[in-house]
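Okay, here's the prediction I keep looking at, along with the sequence it came from:
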Amino acid sequence: MSTPPPAVTARPLPIRLRDRVVVPPAPRDTSVITGFSARTPERIIVEVPDPVSGRPTPLAVWHHAVDASARAAPADGPPGGGRDGEHRTPVVAVHGFRGDHHGLALLADCLPGLEMFLPELPGFGHSPAFPDAPHTVAHYVTALGSAVEALGLMTGTSAGRRAASPPGGRTRPTLLGHSFGSVIAAQLAAADPDRWAGLVLLNPICEPALTADDSTAKVLMSRIAAGYYEVSAALPERLGSALLSSPLVVWITGTVMAKTTDRHTLAYLHDQHQNYFSAYDHRQVLVEAYRASTTGSVLDVAERLRLPVLLVAGADDELGSVRGQKKLARRIGRASPLARLEILDGVGHLIHYERAPQAADLIRSFSAETGAL
C-alpha cells in the first residue's frame, strides 16, 4: 500500500493568556490545523423505523466521497485495492454526545482517500428525535444499523458467517466511533462482527463515568456534570433549556477539556462547540442521551468484539483513565484477532479536534497491519 506524504501544517501559534478568556476567531482554512484541504460532504436522508413504534423517521447521513486527487494513489485503501478508488472500504463514523457530523470533519479531511459516511444520531444535528422511543444506547444501535442497511452498505449475514461485499464495488465497511459514539459503535459491531472489516474507537468510553480513574478531581467533575443535567431536567422547560445551551457553560466545557497548545486549534474547537454543541432537538433528548452516555461503556461488549479493533486514547482524558483503557484493550484482546491500543500524550478527550492528523495516521497503520480498511 502506498504511503501518503506527511501532512504539512502551519507552524503552531502559541496560545496567549487572553486567548483562553476571549477566544480568537476560528481559522477559515482548516488546513492550518490538519495540512489537508477541507472536504465538502453531501447530505443524505434515509428513513429508519422508530425502535419502539416502527414509525418511519428521517436520519441524516453526511457522505464524503473519495477526493479526485486521492484516486490516483489509493493511499487510504487496503492492499490490493482496485484502481481509481474502487473496492475501498467505506467508513461509517459515529459522533459523540452533544455532537453532530461536524465533530469528525477534521478526521475526514485527513483521510481524503476514504469514502466516509457520518450519520447524525436521532435528536442531534439534522436528525429529528425519535417520535416514540427514548434515546438509549440500544435504540441508537438499532437506528444506526437500519441506516447502514438503507445506505446499501450491508448485505444480510448471520452470526459466524462472513458478510458478502456490498454492491457498488465496496468491501465491508469499517465502523468508527468517538466518545459516546464508541459505545454505540462497539455494541453495533458486537451484534454481528462479521459484517464489519474493523472497528476504530477514538477516546473510547472504557469505564462508567463516575468510576473514571481514582482521581478525586475526575470523579468530582463527573458528579458536577451529572448534577448539571439533572437540575436542567428538573427546571421549567424554558429555564432548563437555557441552562443546557448556555454559551458560558459550553465555553467552560471546552476550556476544561482542551489540552492543545495551538491557537488555531483552540479557536476551532471553541467555535465548533458554540455552533454545534447545542444542536439537539429538545431538552428531553439531551437528558436521555446524557443518561445513556453515563450508564454504559465499551467494556460491556468487549469480549464479543471478534474483529480487528484499534483504540486511540488520550493520556489526559477526563472520561477514561490510562489504566481503564489498558484494561479495555486486554478484555477486547480475548476475542479480537487484533486489539491495538495507542495512547497519545498531551491530549485528552478531544482527539478528533486536537490530533486529527495523528489519528488518521494510526488508522492508516492499522489498515496496513490488518487490511481492515
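Received it, and whenever you're ready, just let me know what you need. Source: prediction; values computed, not measured. Numbers count the residues shown, from 1 in each chain.

from here on, contacts and neighbour counts on C-alpha atoms
OK.

Nearest residue to Ile44 in space, please, no chain neighbours.
Val61 (5.1 Å; CA to CA, 6 or more residues apart in numbering).

Give me the residues contacting the helix or strand harbouring that neighbour.
If you go by DSSP states H and E, Val61 is part of strand 56-64. Outside strand 56-64, the residues within contact range by CA atoms under 8 Å, 6 or more residues apart in numbering are 39-50, 101, 108, 115-122, 126-128, 130-131, 147.

structure B:
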Amino acid sequence: MIVREPRVPSPYRSRLAASDVSEHVVDVGGSSTRYWIYETPDAEEARVTIVAVHGFRGDHHGLEPVVAHLVGVRVVMPDLPGFGDSSPLTGEHTVAAYARWLTAFVAALGLGDDVVVLGHSFGSIVTSAALADGLRASRLVLVNPIAAPALRGPRGVVTRLAVLYYWAGAALPERAGLAALQSALVTRFTSLAMVKTRDRGLRRWIHDQHDAYFSRFADRRVVLDAFRASVSSDVSSYAARVDVPTLLIAADRDDITALPAQHELRALFPDATLDVIDGVGHLIHYEKPREAAAAVEAFVR
C-alpha cells in the first residue's frame, strides 16, 4: 500500500470541522473494518443515521465533502475491505461478498432498520446488491450510480483500455504488476479524464486527493478482484428487488454512465426519484457536494 498524505488543503475543511468525528474498528467478514462516525451539526435532534459507501479504489475521504455540507444527520462511513485502512475480506472480493459484508457491518453496529444507506459509484452497486439481498434500511441514496455496464458508457473505449491495464497488472510479475497498478501517471490520467470543473484550485485539490488515496489498497489481488466486480455488474441488476424509496443523484456529464441510462435505471426501481446535477461528471462528491447534500437532506427528511 502506498500512503501519501494530501498536500493541498481541502476547500471544504472549515465546514467539515463543524462535525465531531470519531474513528472505530469492527471485525466483519474476516476484515478488520475501519470506520468513522461524523456527528454533523444538530445530528442529535434529527436522529437520522446514514451509512455511506465509497467508490472503487477510494476510501472514506472521498465522501467527506458531501458530509461537510450535511446538517442534522449522523454519518457512519467505513473504508471498503481491502482499501484505505480496512483489511481484506476472507475470499474473493466480489459484489456479493461486499454486499454480505455491508449487511453484516450494519448488523454489527446495531444500526436498525431505519438506517439510510448511501453508495457512490462502485458503492452504488454494493449498496443496491445488499438491499436487494435482504439488508433492511429505510431509504437508499445512490450518487453517480453505475446504471448500465461500464463498457456501454460514453467512454466505453476508455473502459476497455482500463480492462487491458488491469489485465497487464495481473499478468506481470508481482512487483512489476503492483507498480503498474499504483502508477502515479495512470492515477493522474484517470483523474484528468473524470474532472469537469474549470476552477484551477478545485482541480488541483481533486488531483491531489486521487494522488493521496487512489493507491491505498491492501494488495494486488484485492484491487484486481474489485475491478472485475466493478465492470461485471451494475445497479440495474438489483433495482427491481430494492423495496425502499430510492434517490438517484446523477450528473449530466458523467462519462461512466450516460444520462439516458439513469432515466432507464430510475424506471427499474419500484419507488425511485432522479435528481440531475448539471455541469459535473463522475465526481459529484468533489465538485458539487453542496448540491448533493441538499438533495440527500431533502430526501431523508
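Noted; the coordinates are in hand. This structure is a prediction, so every number in the text was calculated from the model and none was measured.

Next, the TM-score between them, please.
Once superposed, the chains reach a TM-score of 0.93 (TM-score structural alignment, normalised by the length of structure 2), with 296 aligned residues with a CA RMSD of 1.8 Å.

all helices of the stretch 1-150 of structure 2, in order?
Ranges of helices in the stretch 1-150 of structure 2, per DSSP state H, counting those that start in this stretch, are 13-16, 43-46, 64-68, 95-108, 122-132.

all strands of the stretch 101-250 of structure 2, in order?
116-120, 139-143, 246-251 (DSSP state E, counting those that start in this stretch).

of all those, which lies closest to Leu178 of structure 2?
Across the strands of the stretch 101-250 of structure 2, Leu178 of structure 2 has its closest neighbour in strand 116-120 (25.5 Å, CA to CA).

Might you calculate how far the closest one sits from the centre of the chain?
8 Å (CA atoms, centre = their mean, to the nearest Å).

Quick one: end-to-end distance for stretch 106-120 of structure 2.
17 Å (CA to CA, to the nearest Å).

just stretch 239-252 of structure 1 next, same as before
By CA to CA, one end of stretch 239-252 of structure 1 lies 19 Å from the other end.

can you check stretch 114-130 of structure 1 too?
30 Å.

I would like the residues contacting that stretch, please.
By CA under 8 Å, 6+ apart, the list of residues contacting stretch 114-130 of structure 1 reads 50, 57-66, 76-77, 88-95, 98-101, 104, 108, 135, 140, 144, 276, 279-282, 285-286.

Can you say which of these are buried?
50, 57-66, 76-77, 88-95, 98-101, 104, 108, 135, 140, 144, 276, 279-281, 285-286 (16 or more other CA atoms under 10 Å).

the helices in the stretch 151-300 of structure 1, which residues?
Counting by DSSP H, counting those that start in this stretch, the helices of the stretch 151-300 of structure 1 are 180-191, 216-234, 237-244, 247-257, 263-276, 283-294.

which residues of structure 2 does the fourth one align to?
When helix 247-257 of structure 1 is aligned against structure 2 using TM-score structural alignment, it corresponds to residues 184-194.

what's near enough to touch Leu104 of structure 1?
Contacts of Leu104 of structure 1 (CA under 8 Å, 6+ apart): 93, 95, 118, 352-353.

So of these, which two are at opposite extremes in space?
Leu118 and Tyr353 (15.8 Å).

Those two: who's more crowded?
Leu118 (26 against 23; other CA atoms under 10 Å).

pretty sure Thr187 of structure 2 contacts Gln209?
No. Applying CA atoms under 8 Å, one finds Thr187 of structure 2 not in contact with Gln209, separated by 10.4 Å.

Compare the two and say which one has the larger neighbour count.
Counted by other CA under 10 Å, Thr187 of structure 2 and Gln209 do not tie: Gln209 has more neighbours, with 23 against 19.

Counterpart of that one over in structure 1?
Gln209 of structure 2 maps onto Gln272 in structure 1, by TM-score structural alignment.

unless I'm mixing things up, its match is touching His101, no?
No. Gln272 of structure 1 is beyond contact range of His101, at 10.9 Å (criterion: CA under 8 Å).

Quickly note the distance from Ala233 of structure 1 to Phe130 of structure 1.
18 Å.

quick revisit: what about the match of helix 247-257 of structure 1, how far off from structure 1?
Its aligned residues in structure 1 lie a mean 0.8 Å from stretch 184-194 of structure 2 after superposition (mean CA distance after the TM-score superposition for structure 1).

same check, this time on stretch 289-297 of structure 2
So stretch 289-297 of structure 2 averages 0.7 Å relative to structure 1 (mean CA distance after the TM-score superposition for structure 1).

Give me the buried stretch members for that stretch, please.
Buried, per 16+ other CA under 10 Å, within stretch 289-297 of structure 2: 289-293, 295-296.

Reformat those residues into TSV and put secondary structure next to each item.
Shown next, in TSV, are the buried residues of stretch 289-297 of structure 2 (DSSP: H, G, I helix; E, B strand; the rest coil):
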residue	secondary structure
Pro289	helix
Arg290	helix
Glu291	helix
Ala292	helix
Ala293	helix
Ala295	helix
Val296	helix
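
In a markdown table: these, plus distance to Arg266 of structure 2.
As requested, the buried residues of stretch 289-297 of structure 2 are exported to a markdown table (distance: CA to CA, whole Å):
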| residue | distance to Arg266 of structure 2 |
| --- | --- |
| Pro289 | 21 |
| Arg290 | 23 |
| Glu291 | 19 |
| Ala292 | 17 |
| Ala293 | 20 |
| Ala295 | 16 |
| Val296 | 16 |
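
Show the contacting residues for Thr265 of structure 1.
When contacts are counted by CA under 8 Å, 6+ apart, Thr265 of structure 1 touches 33, 353-354.

which of these still touch in structure 2?
Retained in structure 2 (both residues aligned by TM-score structural alignment, their matches' CA atoms under 8 Å) from these: Glu354.

Identify the residue spatially nearest to the residue nearest the centre of structure 1, adjacent ones excluded.
Most central in structure 1 under CA atoms, centre = their mean is His178, positioned 2.7 Å from the mean C-alpha point. Excluding the flanking residues, the one nearest His178 of structure 1 by CA to CA, 6+ apart is Leu202, at 4.7 Å.
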